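# show me the folded form of this:
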Amino acid sequence: MEIDIGISESNRKDIAHGLSRLLADSYTLYLKTHNFHWNVTGPMFQTLHIMFEEHYQELAEAVDVIAERIRALGFPAPGTYSQFVELSSIKEEQDIPDAKGMIRRAVEGHESVVRTARSLFPAAEEVSDEATADLLTQRIQLHEKTAWMLRSLLE
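Next up is the predicted model:
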């Protein structure tokens, strides 16, 4: 059945592609954060172990919301590691950093998600896609706050 939500197929496709990049960044950050949760050591172990768990649980919920928005726009959501690697601006971890290194890399990941989300606003705003704009605003707010809180641990 044809989709008639007031946004052309071409514009929906552009927005869905941008959201696919956001999904890939979010999923890659989820994996990174889960890795840090499992492998953190040192004097801040308990604090970071619990915090990373909270972060990856939030990201697990977020990827579902993002994927469902892509589907609502009429396009398939990427769902394989190879697709995520191709689409994500966040690189996989090749080593296990110390606790402060994990915090720094987590900050970088959250800021990458913010940049990706922010880059999608023009396409959403151009066609009055308030649903996508609202999703982007929520993601930006959460990731900016998380990055700030993580940076505070390094001071």
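
# for the rest of this, base every contact and every neighbour count on C-alpha atoms.
Fine.

# tell me where this protein has helices.
Residue ranges of the helices in the chain, as given by DSSP state H, are 9-39, 45-72, 81-87, 99-126, 130-152.

# contacting residues around Met102?
Residues in contact with Met102 (C-alpha atoms under 8 Å, 6 or more residues apart in numbering) are 36, 40, 96.

# find the nearest non-adjacent residue to Ala16, please.
Ile70 (5.1 Å; C-alpha to C-alpha, 6 or more residues apart in numbering).

# I'd like the distance between the one you found and Arg12.
From Ile70 across to Arg12, the span is 9 Å (C-alpha to C-alpha, to the nearest Å).

# quick one, what contacts the residue nearest the centre of the chain?
In the chain, the centroid-proximal residue (C-alpha atoms, centre = their mean) is Ser26; its distance is 2.4 Å. Shown in contact with Ser26 (C-alpha under 8 Å, 6+ apart): 59, 62-63, 113.

# next one: it from Val127, what distance?
From Ser26 to Val127 the distance is 24 Å (C-alpha to C-alpha).

# pretty sure Pro78 contacts Phe84?
Yes: using C-alpha atoms under 8 Å, Pro78 is in contact with Phe84, at 7.1 Å.

# would you do the same for the sequence below? I want to compare the two.
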Amino acid sequence: MKTNIGISEENREKVTDILAKLLADEFVLYTKTLRAHWNLEGHDFHTKHVFFEEHYNAIKEFADSVAERIRKIGHYAPATLGDFLNLTHLSEKYEGNNTSHDFTAALLEDHDAIIQYIRQRIGTIETDFKDVGTADFLTGLLQQHEEMAWMLRATIAK
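You can find the predicted model right below:
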């Protein structure tokens, strides 16, 4: 059945394009957080192993909520690794050591990149594309990434 939610098809398509890139970023960040959880070494292994597990579980929920938002506005979510790698703004490469500090710094960079991506698009989605629901959804997601970034930043503060 046709989606008739008061937002034009053209605007829903533009919003979907933004959300698809965000979904890809979330999935890449999820994978990188799993890498940190799986490959961590060091004196703080147990504490950070649990910390990264909490984070990847939260990010998995973020990705699911973005995909569901795409479906709510009448489109299909990208769902292959190839799609995600083609759409993401993040790099899947990691060049640090297997220490909590290096993993945390790399993940913080990615959270900051996602925060900036969302922040730069909320106004356009609400004003230009007339989708206050997605703008509101993204505001909440932005706040969750800001909290995670704060926790990551606080753990590597000098």
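
# corresponding residue for Asp136 of structure 2 in structure 1?
Asp136 of structure 2 maps onto Asp134 in structure 1, with residues paired by TM-score structural alignment.

# and its match, how far from Ile66 of structure 1?
Computed as C-alpha to C-alpha, the Asp134 of structure 1 to Ile66 of structure 1 distance reads 11 Å.

# same drill for those two, tell me which one is more crowded.
Ile66 (23 against 13; other C-alpha atoms under 10 Å).

# mind listing what the more buried one touches?
Applying C-alpha under 8 Å, 6+ apart, the residues contacting Ile66 of structure 1 are 19, 22-23, 135.

# now with 7 Å, please.
The contact partners of Ile66 of structure 1, taken as C-alpha atoms under 7 Å, 6 or more residues apart in numbering, are 19, 23.

# just Ile7 of structure 1 next, same as before
Listed by C-alpha under 7 Å, 6+ apart, the contact set of Ile7 of structure 1 reads Val127.

# what distance do you get for it to Val127 of structure 1?
6 Å.

# so what sits against both of those two?
The contact lists of Ile7 of structure 1 and Val127 share no entry, where a contact means C-alpha under 7 Å, 6+ apart.

# hmm, back to that, ranking the contacts of Ser26 of structure 1 by neighbours, who comes first?
Val113 (27 neighbours).

# related to what we said a few turns ago, tell me which of the contacts of Met102 of structure 1 is nearest to Ala147 of structure 1?
Phe36 (15.3 Å; C-alpha to C-alpha).

# hang on, the earlier thing: wait, which of the contacts of Met102 of structure 1 is closest to Glu54 of structure 1?
Phe36 (11.9 Å).

# ok, the closest one to Asp129 of structure 1 distance?
Taking C-alpha to C-alpha, one finds Phe36 of structure 1 at 35 Å from Asp129 of structure 1.

# compare these two (neighbour count), which wins?
Between Phe36 of structure 1 and Asp129, counted using other C-alpha under 10 Å, Phe36 has the larger neighbour count: 26 against 18.

# ok, that one - contacts?
52, 102 are the contacts of Phe36 of structure 1 under C-alpha under 7 Å, 6+ apart.

# how about it, what's its partner in structure 2?
Using TM-score structural alignment as the criterion, Phe36 of structure 1 maps onto Ala36 of structure 2.
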